[in-house]
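In: with the sequence up front, the predicted model follows.
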Amino acid sequence: MKLKPAVLAIALTGVLGASASAWAADVIKIGEINSYKAQPVFLDAYKRGMTLALDEINGAGGVNGKKLEVITRDDNANPGDAVRLADELLSREGVDLIAGSFLSHVGLALADYAQQRKVFYLGTEPLTDKIVWENGNRYTYRMRTSTYMQTAMLAAEAAKLKKKKWALIYPNYEFGQSSVATFKKLLKQAQPDVEFVIEQAPPLGKVDAGSVVQAVADAKPDAIFNTLFGPDLAKFVREGNTRGLFKSVQVVSMLTGEPEYLDPLRAETPDGWIVSGYPQDSLETPEHKAFRAAYVAKFNDYPRLGAVVGYSAIKSLAAGIKKAGGTDTEKLIAAFKGLKVDTPFGEIVYRPQDNQSTMGAYIGKLKNTGDKGIMVDYHYVDGATVQPSDEEVKKMRGDK
């Protein structure tokens, strides 16, 4: 079959794991939607992780005798575009299920779409708690360690500091808002006399770091809880270093230990911040060593957390499809309840009570080595240990 150049370009750039068999009947098609242009630092590695998993699975014969194919689409960080693309993938490409999304509000839109269309959806990266709780539905599962889970891990560390006056800094959208609301609730439970003296909530991607740092400094907090990430984080760190904000204030910061966000800081990395992250350079568990070696061998680069997420997402879908015996939506829903999956972080389980996986995160401290930052004194927190009670979960989900 001879393809026209334009068609060939689309085939090569829009499909992962495609080969001559990709157009055959014995292929399971996964429609994957994500903010590739808006969040390239995380999602370039994510796509590589998916590719590595596809190579391993298809190289071993596929799932139930069928090869996996991932057809990707870019949602432009827009919920409306994501829903339109999901519809296109189902109607035009004939995908068997949908997966993906990075930003929380986009993930929520896809979860609602999955419920309306009665199609299976694995939210791989969006951290919003609503996707499995208040807005949860039976068609939607989520793999990544949630906002609540990571906040609970960090709130436990924050309580140990015994700091009374806290500043809160977060991006003003679903992820940032829910992370701060949970932090305030959990820290107040652990330390009733705590005070939250200032909140700074700049729009995502548009932080005025000078104003934020000055406002926080004027409030004279004992400690800071931060959930800015990406370029916003880099600007905040630079201004904070320049103005000496971090010299006398302890910072607890979500996501900052992930290589995607830590590496760009380089020599500006602040010492001693308590962070959640991924210490890929020193993590020596057997499952991670095997993953890292395979990733480096294939891409001649070290993995970022996005790679772990992308890799684990495809492994999760393969395990679920194998257990279900195919891609029938109802059978997939049933198969994912209690599903166990091996990942670079060890075994995870998809909880029957809320469709959330137990993937955990590493909590540690930042250390500036002179030319870059690394995570030290870290430990892994199993996601199963940082969940609300089953009664609370049931109340939030209703009868969904």
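Out: Good, I have the coordinates.
In: okay, CA-based contacts and neighbour counts for the rest of this
Out: Noted.
In: P303 against A297, yeah?
Out: No: assessed by C-alpha atoms under 8 Å, P303 is found out of contact with A297, at 10.9 Å.
In: neighbour count winner among these two?
Out: Higher neighbour count among P303 and A297: P303, with 24 against 11, using other C-alpha atoms under 10 Å.
In: tell me the contacts of that one?
Out: Residues counted as contacts of P303 (C-alpha atoms under 8 Å, 6 or more residues apart in numbering) are 45, 280, 292, 295-296.
In: so it: helix, strand or coil?
Out: On the three-state scheme (DSSP: H, G, I helix; E, B strand; the rest coil), P303 is labelled coil.
In: what about Y148, is that helix, strand or coil?
Out: Per three-state DSSP, Y148 ends up helix.
In: go on, V393?
Out: Assigned by three-state DSSP, the conformation of V393 is helix.
In: what segments of the chain are helices?
Out: 5-14, 40-59, 79-91, 104-117, 147-161, 174-190, 209-219, 230-242, 259-262, 286-299, 305-324, 329-336, 390-397 (DSSP state H).
In: a markdown table for the ones you listed, including distance to K130?
Out: Listed next are the helices of the chain as a markdown table, based on distance: least, C-alpha to C-alpha, whole Å:
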| stretch | distance to K130 |
| --- | --- |
| helix 5-14 | 30 |
| helix 40-59 | 22 |
| helix 79-91 | 15 |
| helix 104-117 | 8 |
| helix 147-161 | 10 |
| helix 174-190 | 9 |
| helix 209-219 | 28 |
| helix 230-242 | 23 |
| helix 259-262 | 25 |
| helix 286-299 | 30 |
| helix 305-324 | 20 |
| helix 329-336 | 19 |
| helix 390-397 | 9 |
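In: out of the ones you listed, flag the one nearest G136.
Out: helix 390-397 (6.2 Å; C-alpha to C-alpha).
In: which parts of the closest one are buried?
Out: 393-394, 396-397 (16 or more other C-alpha atoms under 10 Å).
In: and for stretch 239-254?
Out: Here stretch 239-254 shows 239-241, 245-246, 249-254 as buried, counting by 16+ other C-alpha under 10 Å.
In: export those residues to a markdown table and append columns for distance to T151.
Out: Shown next, in a markdown table, are the buried residues of stretch 239-254 (distance: C-alpha to C-alpha, whole Å):
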| residue | distance to T151 |
| --- | --- |
| E239 | 25 |
| G240 | 22 |
| N241 | 25 |
| L245 | 23 |
| F246 | 21 |
| V249 | 19 |
| Q250 | 16 |
| V251 | 14 |
| V252 | 10 |
| S253 | 9 |
| M254 | 7 |
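In: check it against this one:
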Amino acid sequence: MRRCILRLFPWALLCAEVFFPGFGWAQESPSIKIGTLFQMAGSGAEYGRHGSQGAMMAEKEINERGGILGRRLEVFVAHEGIPTVAVDKVLRYILEEGVDFLVGVDSSSVASAVSAVAKQHRKIILFTHARADQLTGWACHRYAFRIAPNAIMDARAAALVMKDRPAKRWYGIVAGSEYGRGAWESFQATLRKVRPDVEFVGELWPRRFTADYTSIIQAVMEAKPDGVLSTLWGQELVTFVRQALPLGFFERVKFFVNPGGASLGVLGPLGDEMPAGLWVSAGYWFAYPDSVENRVFVKAYRVFYGEYPADVALASYSAVHLLKRVIEEVGSLDTERIVERLEGITYRDPEGVKTIRREDHQVVKDVVWGRTTRSTRHPFRILDDLVVIPGDELVRSVEETGCRT
């Protein structure tokens, strides 16, 4: 597997065999290796680009400060592809490259397959994007951790944001995946609980990589809902928005709500095409919080890559730094001791203080929602009217998750 290095070329991932001379690394000490997987091509390529950039930025910072336990850190980047391809790449990481840890994964179906391999080989994996609930639910295991909100957390937040809005009739446009199913079910259950008079008047389940959403858009408009909950993401959401605009969809639907719709993997490609007034969330919004730590991170990322960091950039950056901290606290690469240290850990990253629950390895973090609005400072829509829902109000009880680590 080649060593993949990101450079400041638009849309390009340059891969080459690269040797870093190191900073006085002990000759007898092998490097510490992290294997990452991201969607570097196709509908999720924007997520993969940002995710890999965040991990590589962390690698550079750590090596410039002496590495980990005096050893050089190596971060490998690979395109995850479909589940079978991702499994093959993870096996190569483990068996050929000898990686010590795994980080990343954008697709929930890929994450489920990769998680099983990590469990079999007792490799710690930190999921930074995949949202399917089962990863820290019924399919959880000792070696899998997630440092991003899951589908249920984001959907519950959406319902809480919408509970007092003048929207009674709701329709679902649900991505055909475990992520989409979990989000839609959670949104309905939570909204019914906080708003008993709500009605759900329909749902449609477009297949992944749908190219033409016209019939779906027309069916939704014919149902005349007040609000629409969409779980589309990446290029699929971009395509949907572009096709819905000329049909007057966003004028007819008062509230369009999309978990993850504020990712720069969506806002960036759409630019000025993104309608104003849509309610969307992001695993991390670069302008929140307005703290010294976050401003320093955003500035450094912009210097590195010439753009603002997406949610997946922060997640992968934080994952690498979190592993550094835990390795140094344990004082070795002992997998079982590192697992024990990660369980229940409270850590701080540029977004703030977060905790990984001991019982299911799910991070507890705030979720940020807001309305899209025009900006004179950015080439894309930004968020206004921010609503921040505390993470402890969104996570399910451990008993509800079905997790047995």
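Out: Alright, I've got the coordinates. Just so it is clear, the model here is predicted, and its values are computed rather than measured.
In: how close are the two chains, by TM-score?
Out: After superposition, the two chains reach a TM-score of 0.90 (TM-score structural alignment, normalised by the length of the first structure), with 389 aligned residues with a C-alpha RMSD of 2.4 Å.
In: picking up where we left off before, so which of the helices of the first structure is nearest Q353 of the first structure?
Out: So among the helices of the first structure, helix 390-397 is nearest, using C-alpha to C-alpha, at 7.1 Å.
In: and that closest one, what does it pack onto?
Out: Applying 3 or more C-alpha pairs under 8 Å, 6 or more residues apart in numbering; DSSP states H and E, one finds that helix 390-397 of the first structure contacts no other helix or strand.
In: list of residues touching that helix?
Out: By C-alpha under 8 Å, 6+ apart, the residues outside helix 390-397 of the first structure that reach it are 132-137, 353-354.
In: recalculate using a threshold of 10 Å.
Out: 130-137, 353-354, 387-389, 398, 400 (C-alpha atoms under 10 Å, 6 or more residues apart in numbering).
In: among those, which one lies nearest to A155 of the first structure?
Out: A155 of the first structure lies nearest to Q387 out of the contacts of helix 390-397 of the first structure, by C-alpha to C-alpha, at 12.9 Å.
In: which position in the second structure aligns with that closest one?
Out: Aligned by TM-score structural alignment, Q387 of the first structure pairs with V395 of the second structure.
In: and that match, what does it touch?
Out: Taking C-alpha under 10 Å, 6+ apart, one finds 149-150, 152-154, 156-157, 357, 362-365, 401 in contact with V395 of the second structure.
In: out of the residues you listed, who's nearest Y171 of the second structure?
Out: Out of the contacts of V395 of the second structure, the member with the shortest distance to Y171 of the second structure (by C-alpha to C-alpha) is R156, at 16.0 Å.
In: so what does the closest one match up with in the first structure?
Out: Under the alignment (TM-score structural alignment), R156 of the second structure maps onto A152.
In: check contacts around that match.
Out: A152 of the first structure touches 146, 158, 179, 182-183, 185-187, 383, 385-388, counting by C-alpha under 10 Å, 6+ apart.
In: which among those count as buried?
Out: Neighbour-count burial (16+ other C-alpha under 10 Å) applied to the contacts of A152 of the first structure gives 146, 158, 179, 182-183, 186-187, 383, 386.
In: so stretch 56-71 of the first structure corresponds to what in the second structure?
Out: Alignment of stretch 56-71 of the first structure against the second structure: residues 61-76, by TM-score structural alignment.
In: gap between that stretch and the chain center?
Out: Distance of stretch 61-76 of the second structure from the chain centroid (C-alpha atoms, centre = their mean, to the nearest Å) equals 24 Å.
In: endpoints of that stretch, how far apart?
Out: Start and end residues of stretch 61-76 of the second structure are separated by 15 Å (C-alpha to C-alpha, to the nearest Å).
In: that one: which residues count as buried?
Out: Neighbour-count burial for stretch 61-76 of the second structure [16+ other C-alpha under 10 Å]: 62-63, 66-76.
In: which residue is the nearest non-sequential neighbour of D44 of the first structure?
Out: Y36 (7.2 Å; C-alpha to C-alpha, 6 or more residues apart in numbering).
In: what's the match for that neighbour in the second structure?
Out: Match for Y36 of the first structure (TM-score structural alignment): M40.
In: isn't its match right up against S52?
Out: Yes: in this structure, M40 of the second structure is within contact of S52 by C-alpha atoms under 10 Å, at 8.5 Å.
In: so those two - more neighbours on which side?
Out: Neighbours were counted for M40 of the second structure and for S52 using other C-alpha under 10 Å; S52 has more, 30 against 24.
In: got a list of what that one touches?
Out: S52 of the second structure touches 4-6, 13, 36-40, 75-79, 103-104, 312-313, 316-317, counting by C-alpha under 10 Å, 6+ apart.
In: map it onto the first structure.
Out: S52 of the second structure maps onto K47 in the first structure, by TM-score structural alignment.
In: just D212 of the second structure next, same as before
Out: Per TM-score structural alignment, D212 of the second structure is aligned with D208.
In: over to Y347 of the second structure?
Out: Aligned by TM-score structural alignment, Y347 of the second structure pairs with V341 of the first structure.
In: isn't its match right up against S312?
Out: Yes: if you go by C-alpha under 10 Å, V341 of the first structure and S312 touch, sitting 8.1 Å apart.
In: can you report how many residues lie near the aligned partner of E185 of the second structure in the first structure?
Out: If you follow E185 of the second structure across to the first structure using TM-score structural alignment, you land on A181. Here the count is done by other C-alpha under 10 Å, and A181 of the first structure has 13 residues near it.
In: repeat that for the one 10 residues further on.
Out: Using other C-alpha under 10 Å, Q191 of the first structure has 16 other residues around it.
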